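> Just to be clear, the model below is a prediction. Sequence and coordinates:
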Amino acid sequence: MSLNLSAQVCADELIRRAGDLRCAVSDIGSATLIDCGSGTPGSLSAGLLLARLCLADRGTVTLVPGDDGPAVQVFSDDPVRACLASQYAGWQVKVEKYFAMGSGPMRAIYGKEAIFEHLPNGRESSTVAIGALETRKAPTDGVIAYLKERLPGVEKLILAYAPCESMAGTLQVVARCLETALHKLHELKFDLTTILSGYGVAPLAPVAADTIRAIGWTNDAILYGGRVVLWVNSDDAQIAEIGPKCPSGGSPDYGSPFAEIFQRNNGDFYKIDPMLFSPAMIEFRNVRTGRVQVFGRLAPDILQQSFGS
């Protein structure tokens, strides 16, 4: 199934219910824009739809009770395409002074990111492109032209956008718990074709008043409170070897709220150890052998320290 056509279901619902969801819809050139939390308040329901859109609607996203409040739960039976070919925010959209992290299935049409070299059936062609931008600024004419130039054959472009420091933006970032596990496994050279299904849950971070704090809280929700379960058809020995490296605790940067880690690295996101970005716990359930292997641990004390700051 086309990822973009699948995601259009979510985009159409955001457009149709924009008033109820406290969103706003506008057209710029040949694109339709959905503001989910920049110039509008947005909502939790908008966040759920935005997270589903980022997953190309190839996963289910819900709010469930957590230990100390609501948590974001995600599961998918098409996790590699949903998370890595669509949800992963791997497209840096830079146009003059405009910058946003791009995600959603429009990435599968673009297909130029290095990760697509390792994703069977990751790329696709479509006349409809659905994307999400993590930003407070509405896309400009220049941004639309930049995207359309890199999306061959696209006749209709729909972009949903929200900053991390919004209700919808916070929820959709925390909904990346499963995606961070798969991306970490990709970096560790794990065979992604053996992953059959995936589940992730992480506490819903508070909505922050500024971007830096929002980035810190949403990252901490996954790094110290995220748990992922993967159903795989793999080799137990390979899982045992690679498993300890999978959770966030395997990184030397682990152990402090993300805001402190960010400050230690002089505010440079790219100086932070990339192996940090993964859930606190990862469980492998091998359908080939029936063996269950669990790695990592939750760190509610660090999470409480972060959210209380």
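Received, thanks.

> From here on, just use CA atoms for contacts and neighbour counts.
Noted.

> Can you list the residue ranges for strands in the stretch 1-150 of the chain?
Using DSSP state E, counting those that start in this stretch, the strands of the stretch 1-150 of the chain run over 24-28, 31-35, 60-66, 69-76, 91-95, 98-103, 128-134.

> Packing partners of the fifth one?
Contacting strand 91-95 under the criterion 3 or more CA pairs under 8 Å, 6 or more residues apart in numbering; DSSP states H and E are the following elements: strand 98-103, helix 141-149.

> What of the first one?
Packing contacts for strand 24-28, counted by 3+ CA pairs under 8 Å, 6+ apart, involve strand 31-35.

> this is the comparison structure:
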Amino acid sequence: MPSSNATPDAPEPPLAGAGVPSVNALSERLVKRLVDDAARFGAVVSHTENGTVLVDAGVVAPGSVAAGVLIARICMGGLGHVTVRESLGESVEAQPLWPSMIEVRTSWPVLACLGSQYAGWSLAATKEQTGGKKFFSLGSGPARALAVKEPLFAELGYRDRHERGVLVLEVDRLPPQVVIDKVLHDCGLAPEQLTLVTTPTHSVAGTVQVVARVVEVALHKTHVLGVPLAEVVEGGGSAPLPPPAPDGIQAMGRTNDAILYGGRVHLTVKHDAVARQLAAELPASTSRDYGRPFADIFTSFNYDFYQIDPALFAPAEVWVSSLESGATWHGGRVEAALLHEQWNGKP
């Protein structure tokens, strides 16, 4: 029998073991569709001198809602269903929440959301390196799992191995060659095997793919709360799709507000205790910064994300079902009035 002060074994990573799919392999057909049908999606495809594929889905190209939906599916490594539906007949507190809603569902919530979709890969270059102005973007999508530059992947117990990769950059210009070279090096890919998709937040496609992170935001806060990720076995959710904003700060505000005040998520977990904890602690309303438009919060902290209470980054409302008992716990609330005040035209 071990002594009373023995260190407990570390929990098994949630994605360790055989049978775990390749997010880059699964997303490959989606990437091919985006590239082959670029004109229909309002995107523009170009290539670097070495053959890397660059997809502009909102920098100069107009993009589209359809492009945003497809890019969101790519971000989830082909393991998520993303749709847009009209909700004119629905109401929350006697008024429609919003005409268009993004719906997301995945049976691989940890891998799809944290192992692929999460914007966790920091890519930067100085103005000296670019020969112009400095560059910064957070990379999301399947190629993160090839590079595994983030500590999160050690916790997940996952590393993808595939001959092709795709990364989505939420930035308002195409990446410079120095950043492309870094991605190629870290992913171990030949230039022609990499596709980089650019979707500024203020673009139509960018707005869609950010709001489509409603379930990913719930998974990330679950991780922040210290809940074992292996507990989460299914995930689905929805959030209102706001119109694109004219500038980056407003766009950031609208997409965050869509999730923080209009996002609804339903998770299925293994145990009752976890379901009760998440229903109580997961909603955005547990944050000290909750209750104001995100753009106002961001501005009040001098545009420093790290000063914002991390508990804020969560869906507005959650339902958590337990496989142990079959019971479901509920927490949080939707703030439809706040969204309408921010997004509706003024008289």
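Received the coordinates, thanks. Bear in mind that the values here come from a model prediction, so they are computed numbers and not experimental data.

> So after superposing, what's the score?
Here the TM-score for the pair of chains, by TM-score structural alignment, normalised by the length of the first structure, is 0.96; 307 aligned residues with a CA RMSD of 1.3 Å.

> ok, back up a step: among the helices and strands packed on strand 91-95 of the first structure, show me which one is buried the most.
Neighbour counts (mean count of other CA atoms under 10 Å) averaged over each of those peak at strand 98-103, with a mean of 21.

> want to try a markdown table for the helices and strands packed on strand 91-95 of the first structure, with distance to residue 194 of the first structure as columns?
As requested, these are exported to a markdown table (distance: least, CA to CA, whole Å):
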| stretch | distance to residue 194 of the first structure |
| --- | --- |
| strand 98-103 | 24 |
| helix 141-149 | 33 |
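
> Residue 223 of the second structure matches what in the first structure?
Aligning on TM-score structural alignment places residue 223 of the second structure opposite residue 186 in the first structure.

> In the first structure, what range does the longest strand along the second structure match?
Secondary structure of the second structure per DSSP state E: the longest strand is strand 232-240. Counting by TM-score structural alignment, strand 232-240 of the second structure lines up with residues 195-203 of the first structure.

> Relative to the second structure, what is the average displacement of the matching stretch?
Comparing stretch 195-203 of the first structure with its match in the second structure after superposition yields a mean distance of 0.6 Å (mean CA distance after the TM-score superposition for the first structure).

> that older thread, and of the helices and strands packed on strand 91-95 of the first structure, who's closest to residue 262 of the first structure?
strand 98-103 (18.3 Å; CA to CA).

> equivalent range in the second structure for the closest one?
Using TM-score structural alignment, strand 98-103 of the first structure pairs with 135-140 in the second structure.

> Which neighbouring elements make contact with the helix or strand hosting residue 220 of the second structure?
Using DSSP states H and E, residue 220 of the second structure falls within helix 214-224. On a contact count with 3+ CA pairs under 8 Å, 6+ apart, helix 214-224 of the second structure meets strand 100-106, helix 109, strand 232-240, strand 264-269.

> 7 Å instead?
strand 232-240 (3 or more CA pairs under 7 Å, 6 or more residues apart in numbering; DSSP states H and E).

> Please compute how far the helix holding residue 220 of the second structure lies from its chain's middle.
9 Å (CA atoms, centre = their mean, to the nearest Å).

> For that helix, buried residues please.
Buried residues in helix 214-224 of the second structure, counted by 16 or more other CA atoms under 10 Å: 214, 215, 216, 217, 218, 219, 220, 221, 222.

> Deepest in the core, which of the strands of the stretch 1-150 of the first structure is it.
Comparing these by mean neighbour count (mean count of other CA under 10 Å), strand 128-134 ranks first with a mean of 26.

> So which of the strands of the stretch 1-150 of the first structure is nearest residue 84 of the first structure?
strand 98-103 (9.6 Å).

> Which stretches in the stretch 151-300 of the first structure count as strands?
156-162, 195-203, 227-232, 281-286, 292-296.

> In TSV, list those along with mean neighbour count.
Formatted as TSV, the strands of the stretch 151-300 of the first structure follow (neighbours: other CA atoms under 10 Å):
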stretch	mean neighbour count
strand 156-162	23
strand 195-203	24
strand 227-232	24
strand 281-286	23
strand 292-296	17
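
> Dump those into CSV; add distance to residue 111 of the first structure as well.
As requested, the strands of the stretch 151-300 of the first structure are exported to CSV (distance: least, CA to CA, whole Å):
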stretch, distance to residue 111 of the first structure
strand 156-162, 16
strand 195-203, 21
strand 227-232, 26
strand 281-286, 28
strand 292-296, 32
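
> which one of those strands lies closest to residue 34 of the first structure?
strand 156-162 (4.5 Å).

> What helices and strands are in contact with that closest one?
Right, strand 156-162 of the first structure is packed against strand 31-35, strand 128-134 by 3+ CA pairs under 7 Å, 6+ apart.

> average offset between the longest one and the second structure?
After superposition onto the second structure, strand 128-134 of the first structure lies on average 0.7 Å away from the residues it aligns with, using mean CA distance after the TM-score superposition for the first structure.

> just checking, what packs against that strand?
Using 3+ CA pairs under 7 Å, 6+ apart: strand 128-134 of the first structure touches helix 3-16, strand 98-103, helix 106-110, strand 156-162.

> about what we covered before: can I get the strands of the stretch 1-150 of the first structure in TSV with distance to residue 309 of the first structure?
Output for these, formatted as TSV (distance: least, CA to CA, whole Å):
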stretch	distance to residue 309 of the first structure
strand 24-28	32
strand 31-35	29
strand 60-66	20
strand 69-76	17
strand 91-95	30
strand 98-103	26
strand 128-134	24
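
> nearest to residue 204 of the first structure, of these?
Across these, closest to residue 204 of the first structure is strand 69-76 (CA to CA), at 4.8 Å.

> Which positions in the second structure sit opposite that closest one in the alignment?
So strand 69-76 of the first structure sits over residues 99-106 in the second structure, by TM-score structural alignment.

> That stretch: how far from the chain's middle?
On CA atoms, centre = their mean, the centre of stretch 99-106 of the second structure falls 13 Å from that of its chain.

> for stretch 21-37 of the second structure, same thing?
17 Å.

> Quick check: buried residues in it?
For stretch 21-37 of the second structure, by 16+ other CA under 10 Å, it's 21, 22, 23, 24, 25, 26, 27, 28, 30, 31, 34, 35.

> check contacts around the fourth one.
Shown in contact with residue 24 of the second structure (CA atoms under 7 Å, 6 or more residues apart in numbering): 77, 142, 143, 162, 164, 165, 166.
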